[in-house]
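Participant: sequence and predicted structure are below.
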Amino acid sequence: MLEGLEGTVVKIRENYILVKSGPFTFGMNCSISTTERLKVGEHYNFNTYLAFYQDRAPELYGFVSTEELEVFSALIKANKIGPRLALKILSGTTPDKLKALIASRNIEGLSNLPGLGKKTAERLIAEIGHLFENEKIGESLASNDSRVDDALNALVSLGFDRRISSRVLSDILKVTPDIEVNELIKEALKKIR
């Protein structure tokens, strides 16, 4: 099984990339959040999932983040959610937010994601909800708080781990819920370092 791929990105489309590794060039499906982090000509290590089909060629799915692969792997365990739909869902949110929506059994929030209707959201919670029961994700991250999005994206772009950053932001917002985004980032940097 192909579990990883190391190479240089030679082309990026919205959710598809080409990666040159040795004498081979691989095409990989990626979430939009992954492709937004990549640059042509840069070298990356991808976590991969190889999907086999009876009626068409195999497809390779690539993830820069291990967490995104883990959530993708959980999604495809649900009935009627294949790799393409799982990738579409991941393109509409972050792994942390998706886990928070599933853990909090937020059917309405899940239904707003691309490719998910109410029935599919209910089935997703019923079939894989137990996988995220032990997740300690703050309520603020399950909401659509743009401050959290902005602060989390800023911290990740600075090289901090997404999971640790989200927990730190959640802790800060519990103490000071009305904090401005710039102060939220400053406080998070103090606590992470």
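Facilitator: Looks like it came in fine. Numbering: from 1, shown residues only.

Participant: can we go C-alpha only for contacts and neighbour counts from here?
Facilitator: Noted.

Participant: spatially nearest residue to the spatially most central residue of the chain (excluding sequence neighbours)?
Facilitator: Of all residues in the chain, the one closest to the mean position by CA atoms, centre = their mean is Pro95, 3.4 Å from it. Spatially, and ignoring its direct neighbours in sequence, Pro95 is nearest to Glu68 (5.7 Å; CA to CA, 6 or more residues apart in numbering).

Participant: second structure follows, compare the two:
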Amino acid sequence: MIGRIRGIVIEKQPPEVLIEAYGVGYEIQMPMTSFYQLPAVGQEAVIYTHFVVREDAQLLFGFATKGERALFRELIKANGVGPKLALTILSGMSASHFIFCVQHQDVNALIKLPGVGRKTAERLLVELKDRLADFIPEGNSVSLPMPEGKSIENTFVVSDSPKDEAVSALLALGYKQPIASKTVNTVYKDGMTSETIIREALRSML
């Protein structure tokens, strides 16, 4: 099990980051709430990871804190929830917001997330209500808001325009093309970086 990686950020292509540690490059998929907290390209990052082995792939999922990783692990234990859907859920809302929804049985907030229909949302609320009743991982905050005023300029690799980059990230998180494009166009303002567009797009869909 690969549980933690410390290395240099080589590329940032949301929701994936490439980290080089001791000459090895690790491709790590992260929920956007953790992705926002990554340092700039060329700087060192510490990421808590969950390693998934399938017949056709070996995947690394990364998190800013042990708390968010613990919540991810609880999510993938739920019936019908795989790593990709868990990643999408934790990208659409912070860990603390999700826990609040479960503890208060807020099905309407969950069904706004891509891939989470009413039946899936109701099942999540039932299965996780008791498990998350007192979910405060020791020594780790599960509240992961985007820090106000944090500079995110020039912190990731841009292969297309910021709007195209943002749409691609939303598609990777499970949003449909029409919704992704419409939301990005709605929130976009001149001078925005891809990361800012993604953050505002996800926020607007809650």
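Facilitator: That came in fine, so what should we check first? Since the model is a prediction, treat every value here as computed from it, not as a measurement.

Participant: circling back: the residue nearest to Pro95 of the first structure falls within a helix, correct?
Facilitator: Yes - according to DSSP: H, G, I helix; E, B strand; the rest coil, Glu68 of the first structure belongs to a helix.

Participant: what about it, how many neighbours?
Facilitator: 21 (other CA atoms under 10 Å).

Participant: coming back round to it: any idea how far Ser21 of the first structure is from the residue nearest to the centre of the first structure?
Facilitator: 27 Å (CA to CA, to the nearest Å).

Participant: quick one: the strands in the first structure?
Facilitator: With DSSP state E, the ranges of strands along the first structure come out as 4-12, 16-21, 24-29, 43-51, 59-63.

Participant: can I get those in JSON lines with distance to Asp150 of the first structure?
Facilitator: Listed next are those as JSON lines, based on distance: least, CA to CA, whole Å:
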{"stretch": "strand 4-12", "distance to Asp150 of the first structure": "24"}
{"stretch": "strand 16-21", "distance to Asp150 of the first structure": "25"}
{"stretch": "strand 24-29", "distance to Asp150 of the first structure": "26"}
{"stretch": "strand 43-51", "distance to Asp150 of the first structure": "25"}
{"stretch": "strand 59-63", "distance to Asp150 of the first structure": "22"}
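
Participant: tell me which of those strands is the most buried.
Facilitator: strand 59-63 (a mean of 21; mean count of other CA atoms under 10 Å).

Participant: which part of the second structure lines up with that one?
Facilitator: Using TM-score structural alignment, strand 59-63 of the first structure lines up with residues 59-63 of the second structure.

Participant: that stretch vs the first structure, average distance?
Facilitator: If you overlay the two and look at stretch 59-63 of the second structure, the average distance to its match in the first structure is 0.6 Å (mean CA distance after the TM-score superposition for the first structure).
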